[in-house]
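A.B. asks: next come a sequence and a model predicted from it.
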Amino acid sequence: MTEGPSYGFDTLQIHAGARPDPATGARQTPIYQTTAYVFRDAEHAAALFNLQEVGYIYSRLTNPTVAVLQERVATLEGGVGAVCCSSGHAAQIMALFPLMAPGRNIVVSTRLYGGSITQFSQTIKRFGWSAKFVDFDDLDAIAAAIDDDTRAVFCESIANPGGYITDLDAVAKVADKAGLPLIVDNTSATPYLCRPIDHGATLVVHSMTKYLTGNGTVTGGVVVDSGKFDWSASDKFPSLSAPEPAYHGLKFHETFGPLAFTFHGIAIGLRDLGMTLNPQAAHYTLMGIETLSLRMQRHVENANRIASWLENHPAVDQVTYAGLPSSPYNDRVARICPNGAGGLFTVALKSGYEGCVKLVDSLEIFSHVANLGDTRSLVIHSASTTHRQLTEEQQIAAGAAPNVVRISIGIEDADDLIADLDQALAKASA
């Protein structure tokens, strides 16, 4: 199909990037389970390897099933292109790879998924990179943390685990003033609830494992390029603006313009890092995205009702859901996430750490797993699992204090979920 402004989200989530298979007429995107592709002739092969022609070479780089997924997610996010990879964590490294070098740093929000905090505070040091953690409600602190070696600003649209909504417009202005790209993890929101590029983001990353796939079957990640950043405006991003030795001095930004980051992600990132998404995983994610808007509407509807009920429960100390009128971030919902505050939030129990453990062990419908964004309702005690490697101070800053459980509300019957929580809370506070 030809995408255009006349098509709505519900249409694009089904059709964007997909066309009937030219060989068979198959309506659903086939799983192209192949390693390599036959070249027409030697000249065709040379043109592909020289980046003079777009096509399929080897499935570490490009694959027809994955290509449909890349186009679909880019279209839904309002970007010009996307690069899919093996997981959300892989997507974060893929996003940083063209921007960073030894001695460079990124400024990141303190409100991040625990695995991301560990990746940025520990793992990236092995590349010679570093991260500065800042409260993103303090715009002056973000600006003060940026120095001559900073190469990106990173945050989550709806932060995991607490459901905190970042003021993307304000943060984007800080990044733009510094001449830096803003990278936004949009996993918890999805493009149905929030489109970070519309608020000034340069790049958007997802763990497609979560809401985009929505059924807990496969892992996957994606980096979406807005195509709006001028990579040649300074000498900070030589991977994109300077001659690339591996391609005879080709300059990605000069050659590919708005698609420079996307082409670099495939031709350099996937080629050398190899964090490839397999075609079967891409197929499952495409199937999931077809119902994204329907699922997100139900996630939000259930989350609003259940969070309101929990807020008034005698065993509960606090609920962090931004959709609640009592939330300090409620005013950001209409502006940043106009279709709702998502299905993720935390609950602080008066019975503390032990009460959280009892709650998790007593739930029957809720699944105790290290995942979110599933059709099923999920629960986890972050302090003893996903955020276990952090200090208690870091856990509290990330919204994962010892007395807190993270809840990912599914699309089941809300009355059943409330009844399950009610019986588990009774045991947790006994």
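C.D. replies: Good, I have the coordinates.
A.B. asks: when you work out contacts or count neighbours from here on, use the C-alpha atoms and nothing else.
C.D. replies: Will do.
A.B. asks: hmm, residue 152 and residue 142 touching each other?
C.D. replies: No: in this structure, residue 142 is not within contact of residue 152 by CA atoms under 8 Å, at 11.3 Å.
A.B. asks: what about versus this one:
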Amino acid sequence: MSETRRTAAAGFATRQVHAGTDWAEASPRALPIFLTAGFRFDDVDAAADHFRTGAGFGYTRTGNPTIDALERRLADLEGGAEAVFVASGQAAVSVALLALVGAGDHIVCANQVYEGTRGLLLDNLARLGIETTFVADVADPDAWRAARRPTTRAFFAESISNARNDVLDIAAISAVADEHGIPLVVDNTFATPYLLRPIEHGAAVVVHSASKFLAGQGAALGGVVVDDGRFDAGRSGSLFPHLVAASRSGGPSVAERHGGRARIGYLRETVAPRLGPSASPLNAFLVAQGVETLSLRVREQSRSALTIARWLAERPEVARVDYAGLPTHPHHPIARRYLPRGYGSVFQATLAGGEPAARRLIETLEVFTHMTHLGDVRSLVLHPASTSHAHLDETGREAVGVAPGTVRFSIGIEDADDLVADLERGLRAASLARPEVAVEVLG
């Protein structure tokens, strides 16, 4: 029925809902925002086909054209077969792991990870009967091999760690995982696919906090899971029975329906929609807009970060700079192999004056923004010991390279000279926080 016939004799309340909802098809050049909870079906057969096969769009929690376009773009950029976009980076890690592990299973994880990930593993997944072993030396394949158990179902690590800048030897660690048919899941948030594509080096699954570099503007939350599409049911099916067993109704298994894409198919159909970390189409649009300038931003941010890290390393107020782009970093040789386009733009520096100096530096900075975020076009600063790592004891903080005087920097797109000038003012102020300097000034 046409809009005119449907609304001609209708009352006001009916017309305010239905008038103007017939529109001509258009082909916008920019990605359109399909900001709707659901989609109209042409007829009963079309609705039944959607629920039977998943084809088309019915409800945004299970699929949306804006989100679908972003997923295809991110899968392409990461060199993967398929991607699923969810509400946050934490959601991406959660659904990626829950697509692989269940009660009684085991995960091997790098000790250098985002503290939200550590909390997920030790607090949330542990309550579900899922155990985790942490590997201190992420570059040592034998350490990963020794940590594996017969119940291990996933290896997890960050390509560039938050925030000590340990760099994962993806090829070496994925080879250990592959010996046993186990997927290596890599959080590639810090590197982005512009600097590094873990799937090309053997990783099976990649996750991102899309809120960071992919979006870039700090306005939207989102996360993504990208799968390599190479699940081998014959080799790994016994480890993942939920992927190879018949459905509850006796129908074909996930692997039979999706083949090598069984992991991501199960995540899309069963894990993400049922746990419900649904992404907003508006956020998908904002992330997609950010991705269009990803290479430009990350290239400049990495260049500025290297300049600033080198400058900080020469300052007497700074005891240590943890940046993989510096020859002094223990993982610099690995970084040179995996990161030829740049070493990223997030790193940490530890001030000689300890916590008082770090506090004075942060509170003096004017160009840097003090906030818990990274990957923004704006340069950001944070004191990990009192924020992101505050719940760890001193030994735990030392193990991940966080000292009382440690400051984390995320370098934006501002002029590097302006950032250096801002840091110089901050370091001068920080030097006054050292007791011996304060005594000299008072004298």
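C.D. replies: Perfect, thanks for sending it. Because the structure is predicted, anything quoted here is derived from the model rather than measured.
A.B. asks: residue 142 and residue 152 of structure 1: which has the busier surroundings?
C.D. replies: Applying other CA atoms under 10 Å to residue 142 of structure 1 and residue 152 shows that residue 152 carries more neighbours, namely 24 against 21.
A.B. asks: residue 397 of structure 1 versus that one, what's the distance?
C.D. replies: Per CA to CA, to the nearest Å, residue 152 of structure 1 is found 21 Å from residue 397 of structure 1.
A.B. asks: try residue 306 of structure 1
C.D. replies: Residue 306 of structure 1 is 25 Å from residue 397 of structure 1, by CA to CA.
A.B. asks: about what we covered before: shared neighbours, residue 142 and residue 152 of structure 1?
C.D. replies: Contact criterion CA atoms under 8 Å, 6 or more residues apart in numbering; residues shared by residue 142 of structure 1 and residue 152: residue 107.
A.B. asks: if we can go back for a sec, of residue 306 and residue 397 of structure 1, who's got more company?
C.D. replies: Set residue 306 of structure 1 next to residue 397 and count neighbours by other CA under 10 Å: residue 306 wins out with 19 against 16.
A.B. asks: leaving out the residues flanking it, which one is nearest to the counterpart of that one in structure 2?
C.D. replies: Under the alignment by TM-score structural alignment, residue 306 of structure 1 pairs with residue 308 in structure 2. Distances taken as CA to CA, 6 or more residues apart in numbering put residue 420 closest to residue 308 of structure 2, at 6.6 Å, once the chain neighbours are dropped.
A.B. asks: what does that neighbour align to in structure 1?
C.D. replies: So residue 420 of structure 2 corresponds to residue 418, using TM-score structural alignment.
A.B. asks: with structure 2 overlaid, report how far the helix or strand containing its match is off on average.
C.D. replies: Assigned by DSSP states H and E, residue 418 of structure 1 belongs to helix 414-428. Superposing on structure 2 and averaging over aligned pairs (mean CA distance after the TM-score superposition for structure 1), helix 414-428 of structure 1 comes out at 0.7 Å.
A.B. asks: can you pull the buried residues of that helix?
C.D. replies: By 16 or more other CA atoms under 10 Å, the buried positions in helix 414-428 of structure 1 come out as 414, 417, 418, 420, 421, 422, 424, 425, 428.
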